[in-house]
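Visitor: sequence? don't have it. structure:
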């Protein structure tokens, strides 16, 4: 939690010249809606075979084909990163007995996409070249810091407006400059999980808008007129 203290000289004073000691605590909320200009998508290849070497070889060949196809549509190598590589045996259970079925080999790639309009094309390209899962799409904003600062400014303004309303209702004198501001922790937003199959139709991707929130706790000083 970030803390900002105010040392402004325009502090509210009581009639005897002392600073007011009545405190008003409010929560300010600021929201900014921004259309994303990029995306991150995780595409995966899962292969199975009774022989581990065969499953590994098929996985490696298919994944290389996926990588080549993604690069061919304009994604640079630096934007393609292996996320994880897993090998696990898969079993059937018959009459209470564990019977080996196949080895399952899976590899996931994280692909950073700078052109928001090409997300659907890149997913289709990956799927048509062997990818059999898409674990999530996260829409990103290149200048998220500036947008968050705007949301933070709106949160401060919201806190001041709330304090004014309360002070007017109570008929008290309010120092509109808070003596303390606490920035609240941001909430984590998890991406949706989806699985795609190859088809002749183009995958429609609608980015919508990202919502950037900023919450603060502000403490104001007030006194009677």
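Guide: Received it, and whenever you're ready, just let me know what you need. Keep in mind that this is a model prediction, so the values were computed, not measured. Numbering: from 1, shown residues only.
Visitor: only C-alpha atoms for contact and neighbour calcs from this point on.
Guide: Fine.
Visitor: and residue 111, how many neighbours does it have?
Guide: Residue 111 has 25 neighbours, counted by other CA atoms under 10 Å.
Visitor: residue 26 reaches residue 157, doesn't it?
Guide: No: Residue 26 is not in contact with residue 157 according to CA atoms under 8 Å; the separation is 11.5 Å.
Visitor: these two: which is more packed in?
Guide: residue 26 (19 against 15).
Visitor: with residue 161 as the reference, measure out to that one.
Guide: Distance of residue 26 to residue 161, computed by CA to CA, to the nearest Å: 10 Å.
Visitor: same check, this time on residue 2
Guide: 22 Å.
Visitor: now swap in residue 21 and tell me
Guide: As judged by CA to CA, residue 21 and residue 161 stand 20 Å apart.
Visitor: and the longest helix for the protein?
Guide: When the chain is parsed with DSSP state H, its longest helix is helix 144-170.
Visitor: quick one: distance of the helix or strand just after that helix to the chain centre.
Guide: Remark: after helix 144-170, the chain's next helix or strand is strand 172-183, criterion DSSP states H and E. Its chain's average C-alpha position is 31 Å from that of strand 172-183, according to CA atoms, centre = their mean, to the nearest Å.
Visitor: please, where are all the strands along the protein?
Guide: 2-5, 22-34, 38-49, 80-94, 97-113, 133-140, 172-183, 210-224 (DSSP state E).
Visitor: number of residues surrounding the closest residue to residue 123 other than its chain neighbours?
Guide: Distances taken as CA to CA, 6 or more residues apart in numbering place residue 203 nearest to residue 123, at 7.4 Å, with adjacent residues excluded. Residue 203: 15 surrounding residues under other CA under 10 Å.
Visitor: putting a second one here so we can go through both:
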């Protein structure tokens, strides 16, 4: 508790703010919801790109996959991309059933890498370079805002302001006086999630256009005022 009697506590994923100096008084209360929104432009792209190979001989299929994977990794690293990690490596034995008999169809090897790109201007070039160098799987693009916590705090402040504006408007119409210092603030919203877009190599054009667009970061609070 600070010198003004303000208590800050966390319950679940939300923050709760309570001013004991006010909330313990026997006054009328006004409980309102507030909404806040901040629009940000994503500045990070997370790509999942890889190689899938098939064939009858598992060793040969794995070797072909390794060669193609190394080829496209070398190519995108020449663009200055260094934040790369293995996301998925799957080996499958393929077969069908005909008239109750299992027929061997060979093997499939799928090797997917997660690639982080911080220069949004070259995301399309990274995809094209990878595909031209041997990658044949582009699963999706995930756009993120690196400073998302900062934007969320801004949205949270706007939500509190929105609740106060409502209280001020209501008190003016009713001819009452509302204490501008809230007795309690409850955070209803949770941290925003990144925006994802499904992407397939089958939909590629000669030059892959990538537009991150914008991401709305919202916050919601319930505020209790005394009047």
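Guide: In hand now; what should we look at? None of these values were measured; they are calculated from a predicted model.
Visitor: if we can go back for a sec, I figured the residue nearest to residue 123 of the first structure was touching residue 126, is that so?
Guide: No: assessed by CA under 8 Å, residue 203 of the first structure is found out of contact with residue 126, at 11.5 Å.
Visitor: distance check, the counterpart of the residue nearest to residue 123 of the first structure in the second structure against residue 193 of the second structure.
Guide: Using TM-score structural alignment as the criterion, residue 203 of the first structure maps onto residue 208 of the second structure. Distance, residue 208 of the second structure to residue 193 of the second structure, using CA to CA: 25 Å.
Visitor: aligned partner of residue 176 of the first structure in the second structure?
Guide: Matched by TM-score structural alignment, residue 176 of the first structure corresponds to residue 180 in the second structure.
Visitor: cool, residue 119 of the first structure as well?
Guide: Per TM-score structural alignment, residue 119 of the first structure is aligned with residue 123.
Visitor: that match: neighbouring residues, count only.
Guide: 23.
Visitor: now do it against residue 58 of the second structure, distance only.
Guide: In terms of CA to CA, residue 123 of the second structure sits 33 Å off from residue 58 of the second structure.
Visitor: cool, and residue 33 of the second structure?
Guide: From residue 33 of the second structure to residue 58 of the second structure the distance is 60 Å (CA to CA).
Visitor: just residue 48 of the second structure next, same as before
Guide: Applying CA to CA to residue 48 of the second structure and residue 58 of the second structure gives a distance of 24 Å.
Visitor: look at the two and report which has more neighbours.
Guide: residue 48 (23 against 18).
Visitor: help me confirm that that one comes into contact with residue 115.
Guide: Yes: if you go by CA under 8 Å, residue 48 of the second structure and residue 115 touch, sitting 6.2 Å apart.
Visitor: need the nearest residue in space to the residue most central in space within the second structure, chain neighbours excluded.
Guide: The centroid of the second structure falls nearest to residue 194 when counting by CA atoms, centre = their mean (1.3 Å). Nearest residue to residue 194 of the second structure in three dimensions, chain neighbours excluded: residue 144, at 5.2 Å (CA to CA, 6+ apart).
Visitor: same thing with residue 112 of the first structure?
Guide: residue 40 (4.6 Å).
Visitor: tell me who's in contact with the one you found.
Guide: By CA atoms under 8 Å, 6 or more residues apart in numbering, the contact list for residue 40 of the first structure reads 110, 111, 112, 113, 137, 138, 139, 140.
Visitor: ranking the residues you listed by neighbours, who comes first?
Guide: Going by other CA under 10 Å, residue 111 tops the contacts of residue 40 of the first structure with 25 neighbours.
Visitor: look up how far residue 197 of the first structure lies from that one.
Guide: For residue 111 of the first structure, the distance to residue 197 of the first structure - CA to CA - is 18 Å.
Visitor: trace residue 69 of the first structure over to the second structure, please.
Guide: Under the alignment (TM-score structural alignment), residue 69 of the first structure pairs with residue 75 in the second structure.
Visitor: hmm, I typed the wrong one, I wanted residue 193 of the first structure.
Guide: Matched to the second structure by TM-score structural alignment, residue 193 of the first structure sits across from residue 198.
Visitor: what of residue 26 of the first structure?
Guide: By TM-score structural alignment, residue 26 of the first structure lines up with residue 32.
Visitor: tell me the contacts of its match?
Guide: Residue 32 of the second structure neighbours (CA under 8 Å, 6+ apart): 163, 166, 167, 222, 223, 224.
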